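Chemist: generate a structure from the sequence data that follows.
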Amino acid sequence: MTTPIVLPWPLQSFLEAVAQAVLEPPDRPQIDFSRPIGEAGLVASDSVSWRVFKNPLSLFIGGVTAVILELAEPRVRTGVWEHTSFRQNPIRRLHSTGLAAMVTIYGSHTTAEAMIARVRRIHDRVAGVTSSGERYCANDPDLLNWVQATAAYGFVQAYHVYVQQLSALERDRCYAEGAPAARLFGVPGAPGSEAELEALFHATAGRLERSAIVLEFLAIMRSAPILPLPLRPAQHLLVAAAVDLVPYRVQALLGLTGHGLRTWEVAAVRQAGVPGK
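Modeler: As a prediction, the model looks like this:
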């Protein structure tokens, strides 16, 4: 029998605050994940994904990493920045994204399908032209592939680096476990392994570009009142931890070199991410 890990009070309080910031919007109905309705979900309870998404620290860090990579692609960046409320209400947007991820992993099949259908209907209305004259649509297959891949990468890497190392087989399993939800989202080429993810990153590298919007996004994530005031300085650590997960070449391309963690801060984030049972 495994002995439960009891975290010191400051770390436990910190994790609870992160979880609340990501998952508990005060103005929306709550989904009680602890009381299943007897219907299977999209992902099995013995999956790697259930472990990865259980940790609020890796959910927060991985989500920021994913958005950094999304914003590096000009069509995705324009769609996100011009058609969402992130700049005006980053906390609400964070809640929506975190809750959607949790529903996809832990919610019943019916709940997840309904949520994904709503997202797809919203995406149908997201279209326009970038500053360089490129047309985009949120449901474009290439853009869906990129968003799915960056999200999967962010969450897997955050857990692997800051919470608990995953074997290569476990990382591959986690990517493959995202396939049912990806199909419902209409994603045609979601990576099912780390090798497929790296191939997609390589194929997309030539489309990525620097933008001041990435730095604006990071500034918002550092300063928005996401965590309670006593824990607010920790937001800087979490954002820096997210930057560190961005592949080095992309960091350099986006002008993010030096925005990551200092050596002693890495250990602090890892300690905060110690998994409970």
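Chemist: CA only for contacts and neighbour counts going forward, please
Modeler: Will do.
Chemist: pull the distance from the longest helix along the chain to the chain's centre.
Modeler: The longest helix of the chain (DSSP state H) is helix 141-162. Distance, stretch centre to chain centre, for helix 141-162: 7 Å (CA atoms, centre = their mean, to the nearest Å).
Chemist: same thing with stretch 164-178?
Modeler: 16 Å.
Chemist: if we can go back for a sec, what are the buried residues along the longest helix of the chain?
Modeler: For helix 141-162, the neighbour count (16 or more other CA atoms under 10 Å) marks 142-162 as buried.
Chemist: one more sequence to fold, the one below, so I can look at both together:
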Amino acid sequence: MLGALKELMRPPAGMVADFSAPIGAPSLAPAHGVSWRVFANPVTVFIGGTAAVLMELAEPSVRAGVWGNSSFRHDPLGRLRRTGFAAMMTVYGPRRDAERMIARVVAMHEGVHGTTPDGLPYRANDPQLLNWVQATAIFGFTEAYAAYASAFNPAEKSAAFAEGLPAAKLYGAVDAPGSWEAWERLLAATAPTLEGSDVLAEFLDIMADEAVLPVSVRWLQRLLVRAAVEIVPEPVRSLPQLRERGLRTSERLQVRAIALAAKLLRFSRLPPAQAAKRMRPSYRLRSPT
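Modeler: Reported below is the predicted structural model:
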């Protein structure tokens, strides 16, 4: 079951990387930080990534840029694996390799621009939109881990945002929130612009029904999508497309049990373990608390 999820954390074809070398090379995120714990759990990574996309798609300009220029509709698994690889490289990869990857993404996004259905111009590298994208990603992954794997105190939640700032600035999100309090201010300021759409419903249907995971564990895929809906904040949580698509009480307990089981496993060939090997003896991979 968890083996199917861990495949989403492997580098996709054509994007192979060695997270174990060079020995001692630091990553953008600190080896002893909150982010290294958060991204080591494939269950909460899946949930958090889904929650982040839901929040992105609720913002009209981001939605137009993401959905109008994305391969998600015809290749959801490929898009998920490429996005997952980017997250792994940003958190665990040697800084030099992460910087190169981010530079390629920024250059690719430079040509992404257009107009929303309401006539509002947008461009993918707009710092204001990037601030929202970066912030929702940090929120989604951190909140998923805190909700289903291990609770975080306020200082740890703030640390997750602070640890993401080096990567955020490289992407062009120069005013991305660096603390939980700053995230809450950005959410409050952005809330009036957030809205429902058919795209949200389409995204949820794809995530629930497409072959992201094997048929034998498709029930798990649908359960984790509902777990993502459960953690998105207001006003997104109350949008018509998300209503009644969260978890029942018994399902919350089930998701927590699966996420806790994932914490106990060692995925030696995946980026978290490879990066821990690279950082030895200064870092020892251990069961996250």
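Chemist: identify the residues contacting Met88 of the second structure.
Modeler: If you count contacts by CA atoms under 8 Å, 6 or more residues apart in numbering, Met88 of the second structure has them with 9, 39, 271-272.
Chemist: which SSE is the most centrally placed residue in the first structure in?
Modeler: Centroid-nearest residue in the first structure, with CA atoms, centre = their mean: Gly63, separated by 2.4 Å. Here Gly63 of the first structure, judged by DSSP states H and E, is contained in helix 56-71.
Chemist: what's the following helix or strand after that helix?
Modeler: Following helix 56-71 of the first structure in sequence, per DSSP H and E, is helix 74-83.
Chemist: quick check: the aligned residue for Arg96 of the second structure in the first structure?
Modeler: Aligned counterpart of Arg96 of the second structure in the first structure: Thr110 (TM-score structural alignment).
Chemist: same question, Ala31 of the second structure
Modeler: Ala31 of the second structure maps onto Ser45 in the first structure, by TM-score structural alignment.
Chemist: how much space separates that match from Gly107 of the first structure?
Modeler: 11 Å (CA to CA, to the nearest Å).
Chemist: before we move on, what about Leu253 of the first structure?
Modeler: Taken as CA to CA, the span from Leu253 of the first structure to Gly107 of the first structure is 37 Å.
Chemist: so the two - more neighbours on which side?
Modeler: Gly107 (26 against 14; other CA atoms under 10 Å).
Chemist: roughly how far apart are the nearest residue to that one once chain neighbours are set aside and Glu209 of the first structure?
Modeler: Leaving aside its chain neighbours, Gly107 of the first structure sits nearest to Gly41 (5.8 Å; criterion: CA to CA, 6 or more residues apart in numbering). Between Gly41 of the first structure and Glu209 of the first structure the computed distance is 37 Å (CA to CA).
Chemist: Ala66 of the first structure too?
Modeler: Ala66 of the first structure is 15 Å from Glu209 of the first structure, where distance means CA to CA.
Chemist: count of neighbours near the alignment partner in the first structure of Pro121 of the second structure?
Modeler: Aligned by TM-score structural alignment, Pro121 of the second structure pairs with Arg135 of the first structure. Other residues within reach of Arg135 of the first structure, judged by other CA under 10 Å, total 11.
Chemist: go ahead and confirm Arg135 of the first structure touches Gly128.
Modeler: Yes - applying CA atoms under 8 Å as the test, Arg135 of the first structure and Gly128 come out as touching, 5.7 Å apart.
Chemist: for Gly189 of the first structure, which three-state class applies?
Modeler: coil (DSSP: H, G, I helix; E, B strand; the rest coil).
Chemist: make that Ser287 of the second structure, sorry
Modeler: Ser287 of the second structure - assigned by three-state DSSP - is coil.
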